[in-house]
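1. Below is the structure, and that's it, no one-letter string:
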């Protein structure tokens, strides 16, 4: 059993694997349940807790086996679930500081992907040399971090728009909450799919970007929900998660 964790610390590995799986199941329960019900709220909080632990352990993995893409994904998850919860809270000084912290975390994910993308472009154009005894990967591999950076770019721009709403933030609270929780869920599904891509015989782009189709699919499926269509003074923050 312990050989499954090699080369990672067993406790960290099994925390990541077990809680990551539990988090995905809880997300399904939250999405399927009545929004605002006790089942939805409890499952949502469970997903948040499991996602935070899974993200932190993914960062810990990178100490043993460096993986900038995995670290960027983990930072995105931390930023997404925290900002999803905060969007449903009335504005206050502490909420504002926490939202800026979430934005900074998303910004770190963007910087990692931007740095990888810049290095990839340098390799593709011959401005940088690959490590000794390594070949320059194909362009479709080099382009991956730049394409992935589109997601944190979107969420950073959305943070800017949300802050500009001021007192009207309640009009966008529900859609913002759903969008961010849905993308965090997509990342949770994406991680094991990428890990087992070779076993599943998935191509790189299908394995890497395919799970992210869950994000628009969830938004489309819930587009008619009354809370997501709330506007004006009738739109009020809902129960946490």
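-> Yes, it's here. Small disclaimer: the values here were computed from a predicted structure and weren't measured.
2. hey, let's count contacts and neighbours off CA atoms from now on
-> Noted.
3. residue boundaries of the helices in this protein?
-> Applying DSSP state H to the chain gives helices spanning 10-32, 38-64, 68-86, 93-125, 139-142, 144-148, 150-165, 170-195, 197-200, 204-209, 214-221.
4. Among the ones you listed, which comes closest to residue 231?
-> Residue 231 lies closest to helix 170-195 among the helices of the chain, at 5.0 Å (C-alpha to C-alpha).
5. In terms of secondary structure, what does the closest one contact?
-> Secondary-structure packing of helix 170-195 (3 or more C-alpha pairs under 8 Å, 6 or more residues apart in numbering; DSSP states H and E): helix 10-32, helix 68-86, helix 204-209, helix 214-221.
6. Those helices: which one's closest to residue 136?
-> helix 204-209 (16.5 Å).
7. Buried residues, that closest one. List them.
-> 207-209 (16 or more other C-alpha atoms under 10 Å).
8. just stretch 216-234 next, same as before
-> Neighbour-count burial for stretch 216-234 flags 218-219, 222, 227-228, 230 (criterion: 16+ other C-alpha under 10 Å).
9. How far off centre is it?
-> The chain centre lies 21 Å from the centre of stretch 216-234; the measure is C-alpha atoms, centre = their mean, to the nearest Å.
10. Structure two is appended below for comparative analysis:
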């Protein structure tokens, strides 16, 4: 059964909250940005996913899952970082961004080590760890640039928020697929496909929220 070797009740609650968060994420991504529906759905997604990510650590005491650990830590980094993008002038946001920068660095190193480990036992290259390492490396590089200069235009913070929320939703989607939905995909493919789709969405939104696309009133 899907909850073995975990406690059925606690794991069932964990799964239900995860699916509710996933549904809220779909609503947030599919509605017009800045509307009350988008904001409320985004908050439901953010708060529930933080709770689900934290509860994942408790389940690790019974069964260690490296990918679940990476996704949970990534969500705990991405969501506060996305929220801070709209509170960038506050002192606690600046402090949080300084503290959180270590997480994408460590995840980049871990994903790179996983790639090296898989290469030592497999002949075919593993694309999944490379994509994850590149993703976390990109986030770490962005955070380094932000530490040097926080004086940014509004469109920068919008895109920073968008990038991190899309990736957080992507990692949620990975967890949902890996929960046991039989779609004929391997572990490697459930990492590759969502991540590539996420970066296509981010590339589209980067163009959409470029400076020339924003009106002076919104910028």
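-> Done, it's in. Worth saying up front: this structure is predicted, and the values here are computed from it rather than measured.
11. returning to what we had before: can you list the helices and strands packed on helix 170-195 of structure 1 in a markdown table and add distance to residue 56 of structure 1?
-> Shown next, in a markdown table, are these (distance: least, C-alpha to C-alpha, whole Å):
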| stretch | distance to residue 56 of structure 1 |
| --- | --- |
| helix 10-32 | 8 |
| helix 68-86 | 7 |
| helix 204-209 | 20 |
| helix 214-221 | 22 |
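12. ranking those by burial, who's on top?
-> Ranked by mean neighbour count, these are led by helix 68-86 with a mean of 24 (mean count of other C-alpha atoms under 10 Å).
13. quick check: angle from that helix to helix 150-165?
-> Angle between the axes of helix 68-86 of structure 1 and helix 150-165 is 20 degrees (criterion: axes from the mean of the first three to the mean of the last three C-alpha atoms, to 10 degrees).
14. Among the helices and strands packed on helix 170-195 of structure 1, which comes closest to residue 156 of structure 1?
-> helix 68-86 (10.2 Å).
15. Report the mean deviation for the closest one after fitting onto structure 2.
-> Mean deviation of helix 68-86 of structure 1 relative to structure 2 after superposition (mean C-alpha distance after the TM-score superposition for structure 1): 0.9 Å.
16. What range does that helix cover in structure 2?
-> In the comparison with structure 2, helix 68-86 of structure 1 aligns to the range 66-84 (TM-score structural alignment).
17. Show me how far that stretch is from its chain's centre.
-> Chain-centre distance of stretch 66-84 of structure 2: 5 Å, with C-alpha atoms, centre = their mean.
18. Can you tell me which of the buried residues of helix 204-209 of structure 1 is closest to residue 70 of structure 1?
-> Of those, the one sitting nearest to residue 70 of structure 1 (C-alpha to C-alpha) turns out to be residue 208, at 11.4 Å.
19. So which residue is dead centre in structure 2?
-> In structure 2, the centroid-proximal residue (C-alpha atoms, centre = their mean) is residue 168; its distance is 2.3 Å.
20. Alignment lookup: that residue to structure 1.
-> In structure 1, residue 168 of structure 2 lines up with residue 184, judged by TM-score structural alignment.
21. my read: that match touches residue 75, true?
-> No. Look at residue 184 of structure 1 against residue 75 with C-alpha atoms under 8 Å: they stay out of range, at 10.5 Å.
22. To residue 3 of structure 1, which of the helices of structure 1 lies closest?
-> Closest among the helices of structure 1, once you apply C-alpha to C-alpha, is helix 10-32, at 8.5 Å.
23. now that closest one and helix 38-64, what's the angle there?
-> 150 degrees.
24. distance of the closest residue to residue 219 of structure 2 other than its chain neighbours from residue 87 of structure 2?
-> Distance criterion C-alpha to C-alpha, 6 or more residues apart in numbering; nearest residue to residue 219 of structure 2, sequence neighbours excluded, is residue 154 at 5.4 Å. The gap separating residue 154 of structure 2 from residue 87 of structure 2 is 11 Å, by C-alpha to C-alpha, to the nearest Å.
25. Would you mind finding the match for the residue nearest to residue 219 of structure 2 in structure 1?
-> With the correspondence set by TM-score structural alignment, residue 154 of structure 2 lines up against residue 170 in structure 1.
26. What's the local residue count around that match?
-> Residue 170 of structure 1 is flanked by 26 other residues according to other C-alpha atoms under 10 Å.
27. So it is in contact with residue 235, correct?
-> Yes. The pair residue 170 of structure 1 and residue 235 qualifies as a contact (C-alpha under 8 Å) at a distance of 5.6 Å.
28. So residue 50 of structure 1 is in contact with residue 15, correct?
-> No. If you go by C-alpha under 8 Å, residue 50 of structure 1 and residue 15 don't touch, sitting 9.2 Å apart.
29. By how much does stretch 127-143 of structure 2 deviate from structure 1 on average?
-> Taken over the aligned residues, the distance from stretch 127-143 of structure 2 to structure 1 averages 2.1 Å (mean C-alpha distance after the TM-score superposition for structure 1).
30. excluding its backbone neighbours, what's nearest residue 109 of structure 1?
-> Here the residue nearest residue 109 of structure 1, using C-alpha to C-alpha, 6+ apart, is residue 72, at 4.4 Å.
31. Tell me which residues touch that neighbour, please.
-> For residue 72 of structure 1, the contact set (C-alpha atoms under 8 Å, 6 or more residues apart in numbering) comprises 108-110, 112-113.
32. Which contacts among the residues you listed does structure 2 share?
-> Using both residues aligned by TM-score structural alignment, their matches' C-alpha atoms under 8 Å, structure 2 keeps these contacts from those: residue 109.
33. Roughly how far does residue 10 of structure 2 sit from residue 93 of structure 2?
-> For residue 10 of structure 2, the distance to residue 93 of structure 2 (C-alpha to C-alpha) stands at 32 Å.
34. nope, residue 185 of structure 2 is what I meant
-> Going from residue 185 of structure 2 to residue 93 of structure 2 by C-alpha to C-alpha gives 39 Å.
35. quick one: which of those two has more around it?
-> Between residue 185 of structure 2 and residue 93, residue 93 has the larger neighbour count (other C-alpha under 10 Å), namely 18 against 13.
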